[in-house]
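>>> model this:
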Amino acid sequence: MPLQPDDLRRFLTSVHPYDALDPDALDVLVPQFLIRQYKPGEEVYAAGVQLEGLYLVLSGQVEIRDENGVAVSLLGQRNSFGERGLMRDGTAATTASALDDTTLLLLPTYAFRELIAEHTAARRFFDRSRAARPQKTDLAHSRVESLMARAPLTVPPETPAQEAALLMREEGVSSLCVTNARDLIGIVTIRDISNKVVAGGLDTNTPVSEIMTYEPVTLPPSAIGSDVLHMMVERRIGHVPVTEAGQLVGIVTQTDLTRFQAVSSAELVAAISRARSAEEMAETTARIPQLLAQLVAGGNRHEVTTRLITDIADTVTRRLLALAEEDLGTAPVPWLWLACGSQGRQEQTGVSDQDNCMILDDSASERDMEYFAEMAKFVCDGLDKAGYYYCPGDMMATNPRWLQTVSKWREYFRGWIGTPDPEAQMLASVMFDLRPIGGTKSLYEDLQEETLEAASKNSIFTAHMISNSLKHTPPLGLLRGFATIRSGEHKNTVDLKHNGVVPVVDLARVYALQARLPEVGTRARIEAAIAAGAVSGSGGQDLLDAYDLIAETRLEHQAGLVKRGEKPDNYLAPTTLSDFERSHLRDAFVVVKSMQSAIGHGRGMLS
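Just a heads-up that it's a prediction; the model follows:
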C-alpha cells in the first residue's frame, strides 16, 4: 500500500529537524519526497557518484562503508544519510547498501538545498561544520547558571539570628536562604542582622523568619548575567536566589559578578607571574575550572579555550623556572625546558597532568647535570603543587632519561626512527609533540628539523606510526549507538579523551610526520596537512569538523560538571545528550573512523 501524504507528514513530525518546521513548511516539503525501495544487498549509491539527494530511512536497515570497504555505520528508521556529500560538492564519500528489505525517502538535491537555505533548524542539523561562534564572555552573553554558586547555604525559618550570623561568619558568606524543605521562603543577610537585631535592639534568639526578606525576587538558571546586574541595581540588593520549577538551585551575589568579570586568562597569568611560591600559584590555578566554564559559556571555540588554559600552565612553568634559578643560582650552560602531551599541543582542558623534558647544551658536565636535576625537581614538584599532577608514566624532566644533552636527544630520535619497536612508537608519539617553554629555543630548532626529515623518509617508521595511531578507536556501537564502557566507575559512558580526541590527535601527528610539518597543535596540523596535500581537502575538512564537534562536546561536558560543583573529567554518558546531539556526535565518530580506515589502507586521505 503506497505511503499516503498524511502518513508521511506524521512520520516527518517524529524526525528531527522536520519536527521543528511549521505546518506551512511541511505542506511544501511533503510532496517533494520520493519513495525508493531496495532489496537485501542492493546498493543505494557508491562512493564517488553524484548523489540524487538526501536519504531518510523509513523502514529497514542501511550499511555505510567507506572507500576501503570498511563498515563505518549501520542506520535504521529515522536516520538520514548523504548530507555530508550534499553539503560539500554533491559527491558521495561512502557506499550505502540495504541490509534487508528497505524503504527510503529521498529528498532531491534541489529540495534539500532549499530546506537548509530557508530553515535555520535544518541548516544547523545537517551542517556538520562548527562555524566560529561569537567569542563573548561578558554578562550580556553568559547565563546565570554559569555565574551562580550551587547548593547555597540554607537554614529553616526558626533558626535564631545569632546562630545564622555565626554560620555566615564560619562559611565566609553574607547571606543565607531560608527554606522549608527545598522551597525558598526568604533570604536573610548579614545586613539584616546588623540593622534589625544589633541596631534594632532585637533579642539575638529572634528567629530569622522575623527579620528575613519574604519571597525575595529570583531568577531562573536560563536568565542572563545582565538580568542579575540590572535587578541588583534597580532594587538595591546584593543577593539574587536562583530557582527552577519553584526549587532553590543556586544564588548569585555581587561578589560572584565581580569575580566573573575579573576571571580571565590574563588576570590569572598576571597573578602567577607575581607569585613567590608554588603554593601561591595553586591559589590561582584553582580558578582554572571556573575560567573553563566561563569561556565555554561565552561561546569561545575549543582551540581558543584550550590555548588560554595552556597559557596559564606555560606561565606557571616559566615562573617556577625563574624561581629555581633564584634559588639555585644562574644555570651553568644553556638549557631548554619543553612541554609535550596536551601542554605541548596547547590543548589543555580542566584535567591535566604534566609531561615535560629538558635539553641541555652539549658542554654540560656531570656536575652541571646535578644542577639541572635539582632544577627539574624544583619545577616538577612545583607544578604538582600547583595542580598539574605528576605524569603517571614518569614522562618528566625529573627522570634522568628525559634530562639530556642535545647529542643524546639526537641519538634518541635516531634510535626511535631506526628501530620502531612498540616503546619507540609510544615515545615518538609523545616527543613529536614537544614545544619549547623556557630557555634557549635554538637548542631544539635544528633537532626538530632533522627529526622530521628523517622520520618522513623512513617508510617503515611511518608505517609503525600509522599502526600506532589506530590503537585508539572511536566509541561506535554496531547498532547506531555508542560503545560505552561496560564496567567500573565510568560504566555506560564514553571516554571523550582516549576514544574521542586522541584518535584525531594521532591522525594529525602522522600527517605532520609524512609532510614534515613543524606545527604541533592538532587543528593546525590538519590545516597544514590539507595545504600540503598530505590529506585531501574534503577529507581533511570533514576531520576538522569532526574534531571540532568532539573537542567542544568534551569541553561542554567538563564545564557542565564545574557548574554542578564537580571535578571536570572526560567521561560522558550518551544518555545525557539530546537526539540531536547524539546524532551529530556519532557522525563525527564515523568520520574519524573513516579517516583511520583510509590511512590504515595506505591512502592517508578521504575523497
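>>> C-alpha only now, for contacts and for neighbours.
OK.
>>> State the distance from W409 to A373.
16 Å (CA to CA, to the nearest Å).
>>> ok, now P568?
Taking CA to CA, one finds P568 at 33 Å from A373.
>>> Which of the two has more residues huddled nearby?
Ranked by neighbour count (other CA atoms under 10 Å), P568 and A373 place P568 first, with 22 against 17.
>>> how deep is T576 tucked in, by neighbour count?
11.
>>> Pull up the gap between it and N492, please.
T576 is 11 Å from N492, by CA to CA.
>>> same thing with A121?
Distance from A121 to N492, by CA to CA: 30 Å.
>>> next one: G85
As judged by CA to CA, G85 and N492 stand 32 Å apart.
>>> So between those two, which is more surrounded?
Counting neighbours by other CA under 10 Å for G85 and for N492 shows that G85 has the greater number, 21 against 18.
>>> In three-state terms, label that one for me.
Under DSSP: H, G, I helix; E, B strand; the rest coil, G85 falls in the helix class.
>>> Could you double-check that it lies in contact with G53?
No. Applying CA atoms under 8 Å as the test, G85 and G53 come out as separate, 9.2 Å apart.
>>> And for the residue lying closest to T285 once chain neighbours are set aside, the neighbour number?
Take T285 and drop its neighbours on the chain: the residue closest to it by CA to CA, 6 or more residues apart in numbering is A386, 6.5 Å away. A386 has 22 neighbouring residues, counting by other CA under 10 Å.
>>> Let's see this one next, to set against the first:
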Amino acid sequence: MPLDRDARRRFFATHHPFATLDEATRAALADQAETLQRAPGEAIYTTGERLAGFYAIAEGSVEVSTASGDLISRLHAGECFGERGLLVDGIAPYDARAAAAATLFLLPAAEFRALMRREPGFAQFFGRRTDETAAVPRPAGADLATLRIGEIMTAAPITAAPDDSAAETARTMRDHGISCVLVAEGGRLVGLVTASDLASRVLAAERPGDTPLREIMTGDPVSLSPEAIGLDAMAVMIEHGIGHLPVVEGARLAGILTRTDLLLRQALSSPMLVGEIGRKTDLAGLREVIAKVPDLLAQLVGAGAAPHVICRLITDVTDALTRKLIAMAEIEFGAPPVPYLWLVCGSQGRQEQTGVSDQDNCMILSDEATPEHDVWFAAFAKFVSDGLDACGFYYCPGEMMATNPKWRQPLATWQRYFRGWIDTPDPMARMLASVMFDLRPIAGDMTLFDGLHAETLRRARANSIFIAHMVANSLTHQPPLGLFRGFALVRSGEHKDSLDLKLNGVVPITDLARLYALIGGLTEVNTRARLIAAREAGLVSDAGGAELLDAYDMIAETRLQHQAEQIRRGARPDNFMAPARLSDLERTHLRNAFIVVKTMQAAAAQGRHTVV
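The predicted structure is shown next:
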C-alpha cells in the first residue's frame, strides 16, 4: 500500500544504510525515491537486465534466485538489494521477484553511486571504501564473521576433466603455482585433486602418469555457496580436515577457497582455538586453549567487532569444548546404551557468552532408557560437567546441569515437563520455562529435540494464561534507572555503587525477546535474532524494534568493553561497572538505552506488543 511522507521518512531514518546519512540527506532521499508495488510472484528484475537502481523493501518480501530458479535468499521489510550488480557493471546477476505483495523504494542507480562516493558510512555498509574512508581500518575482528566467501574466494579456478591424466594435472599445478585442481564436467563440479593426492595416490602407489583423474580424485567434495560467510568456511575445513573448499552457486562452479585465503584475511583466532581444541587429547591441553579466550575477547573488542559477533565467536569455542568433552566421555565409558542428546541453555544456548559464564546444560534420553541405563549417563554427565568446570565454566549455582537427575530424563518426561510448565504456570514453572525455552542442541541424536521444540512452541503460543505469566516474568528484571536522570546502582556488598550490566542490562531485553518468540511461535534462540524476527513478524513495530535493537547493542557493547578493560588490567572479568568510568555522553546514551527497554517493558505489561 502507498506510504505517506512521514512513513517514508521514518523508514529511511531507521533502516541501514540510509540511517547512516544526515537527516537532510535522508529526507531528500525519502521524498525522491520512487515507490513501486509488486504483486506476489511479479518480477522486479531478471538476470542480465540493466538495473534501474537500488531497492529497499518497505513492506512484503522478495526472493532472489539464479536464472535457473535456485533460491539464493529471501528478503523482508527493511532489507535492501540490487547493490551487487550496481557495484560491478550495472547488470543484474540474479532474478528478483516479489514473494508476497511488496512495496519497494527505488533509488536511481546514479544517486546510489553518488552516495557511495560521498558518504563514507553508506559505502562502509557494503564493505567498500571511499577516498575518505581509506585511512579508516576496517574492524579486523569481524572479518570472518561478516565477509561472504564470494568476496575472498578465487573466482574462475583452474579446472580439469575427469579423463585428464595425473601427469598433465601435475604440470598444470606447477605452471600455475597452485596446490589443487577442481574436476568439472559440463560446468558441474564432480571432484577435486590436490598435490597431496598426486603424491599419495599416484607416486606413492606407483601408478602410471596417464592415470585418469576420475580414479584418484575426491568425488563430490564438500562445498559452500558464495553467500556463506568466512566463519562457515573455516568451520567446514576444520570439521572435515581439508584445506581446499570448492564454491558452488546453484549448479555452477563459482570458485575455490583455501585455508590460506582465510588465514590471510583472518584477524580472529576463534576458529584457530576451535582447531586447537580438536587436536587436544587431555583436560590439561583443553584448559590451555580455553585460557586464551579472555585475550580473544579483548582482541575482538579492540578490533571493533560487533557485540553479537563477539559473543557468537566466544560461544563457538565453548561449543567446541563441550563436543570435545562429550567425545572424550564416549571414549572413556564406551558407546551409550540408548540414543541421547546433549543440550545447552542460558547464554551458551543463546550464543551470547562473554568473558564470564557458568554452565547450563541438560540431556534428553531416548524413551528406551531404563533406570539401569542412568548409571552410564550419570557418569557421562559428570565427566563432561567436571571438564567444563575445570576449564573455567563453573557449575551452575541452581544445578541446572545434566548432572542433576531432574535434567537428565527420557523424552516423554521432558514432554511432561513442558506441558506442566505451560498448563500450570506458577512462579517456579515460569522461571524454569524461561531457562528451557533457550535450549540449543549440541551433540547426539538431534531428532529427540525437533518434535519437542515444535510442540512446545505451539502449546505455549496457544495458552493465553501462560503468556500472561511470561509477560510478568519479562518484567522481573528492571533497567537501572534512578531519579533525576541518574542510575539505580547496587546498594551494598562487593559491587556497591556499580551497575549490573547483565542482570539489569541485557537480561531485561533477553526476557522481552523470549516473550516475543513465544507470542509469535518464533524458532530463533539468540536474543538479537529474536528481536529481528519479532520486528519482521509485526510483533513490534519497525521503529520500536529498531530502538530496542540499538539499545541491546549499546548495553552489550558497554558490557564487553568493561570486561575487555578488566582483562587488559589482568583482572577477572565481571558484569559490574562503575558509571563514573563513562563520559557524560556515554552515560547519556546508556541511560537512553535503558529508557527504551523500560518503555518496551511497559508496552508488554499493558498487553501492547507493538510500540510505534
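>>> What ranges does the stretch 1-150 of structure 1 have for its strands?
Taking DSSP state E, counting those that start in this stretch as the test, the strands found in the stretch 1-150 of structure 1 are 34-38, 43-45, 53-59, 62-65, 71-75, 80-81, 95-98, 102-108, 149-150.
>>> now the fourth one: which residue numbers in structure 2?
Counting by TM-score structural alignment, strand 62-65 of structure 1 lines up with no residues of structure 2.
>>> chain center to that strand, what's the gap?
A distance of 29 Å separates the centroid of the chain from that of strand 62-65 of structure 1, by CA atoms, centre = their mean, to the nearest Å.
>>> elements contacting it?
Secondary-structure packing of strand 62-65 of structure 1 (3 or more CA pairs under 8 Å, 6 or more residues apart in numbering; DSSP states H and E): strand 71-75, strand 95-98.
>>> Correct me if wrong: V293 of structure 2 contacts L313.
No. V293 of structure 2 is not in contact with L313 according to CA under 8 Å; the separation is 9.8 Å.
>>> you'd agree F580 of structure 1 is in a helix?
Yes. Assessed by three-state DSSP, F580 of structure 1 belongs to a helix.
>>> quick one on the thing from earlier: looking at V293 and L313 of structure 2, which one has more neighbours?
L313 (28 against 20).
>>> so what corresponds to the more buried one in structure 1?
Per TM-score structural alignment, L313 of structure 2 is aligned with L308.
>>> Would you map the helices across the stretch 51-200 of structure 2?
With helices called from DSSP state H, counting those that start in this stretch, the stretch 51-200 of structure 2 shows them at 83-86, 109-118, 120-125, 143-146, 149-152, 166-176, 195-198.
>>> What span of structure 1 is the longest one aligned with?
Under TM-score structural alignment, there is no match for helix 166-176 of structure 2 anywhere in structure 1.
>>> Please apply the same query to the first one.
Helix 83-86 of structure 2 corresponds to no residues in structure 1, going by TM-score structural alignment.
>>> Now that helix: buried residues?
Neighbour-count burial for helix 83-86 of structure 2 flags E83, G85, L86 (criterion: 16 or more other CA atoms under 10 Å).
>>> What residues does the first one make contact with?
Think E83 of structure 2. Each residue near E83 of structure 2 by CA atoms under 8 Å, 6 or more residues apart in numbering is listed here: F54.
>>> Does Y55 of structure 2 touch G85 like I think?
No. Using CA under 8 Å, Y55 of structure 2 is not in contact with G85; the gap is 11.7 Å.
>>> and of the helices and strands packed on strand 62-65 of structure 1, who's closest to H230 of structure 1?
If you check each of those against H230 of structure 1 by CA to CA, strand 71-75 wins as the nearest, at 49.7 Å.
>>> Any idea how far the closest one is from the middle of the chain?
Relative to its parent chain, strand 71-75 of structure 1 has a centroid offset of 25 Å by CA atoms, centre = their mean.
>>> And for stretch 120-128 of structure 2?
21 Å.
>>> repeat for stretch 295-310 of structure 1
Taking CA atoms, centre = their mean, the mean C-alpha location of stretch 295-310 of structure 1 is offset from the chain mean by 9 Å.
>>> Can you point out the buried residues in it?
295-303, 305-310.
>>> A324 of structure 1: neighbouring residues, count only.
By the criterion of other CA under 10 Å, A324 of structure 1 has 21 neighbours.
>>> so what corresponds to it in structure 2?
Aligned counterpart of A324 of structure 1 in structure 2: A329 (TM-score structural alignment).
>>> My guess is its match contacts S385. True?
No. The criterion here is CA under 8 Å, and A329 of structure 2 misses it with S385 at 10.5 Å.
>>> which residues of structure 2 does stretch 8-21 of structure 1 align to?
Using TM-score structural alignment, stretch 8-21 of structure 1 pairs with nothing in structure 2.
>>> go on, stretch 512-522 of structure 1?
Aligned by TM-score structural alignment, stretch 512-522 of structure 1 corresponds to residues 517-527 of structure 2.
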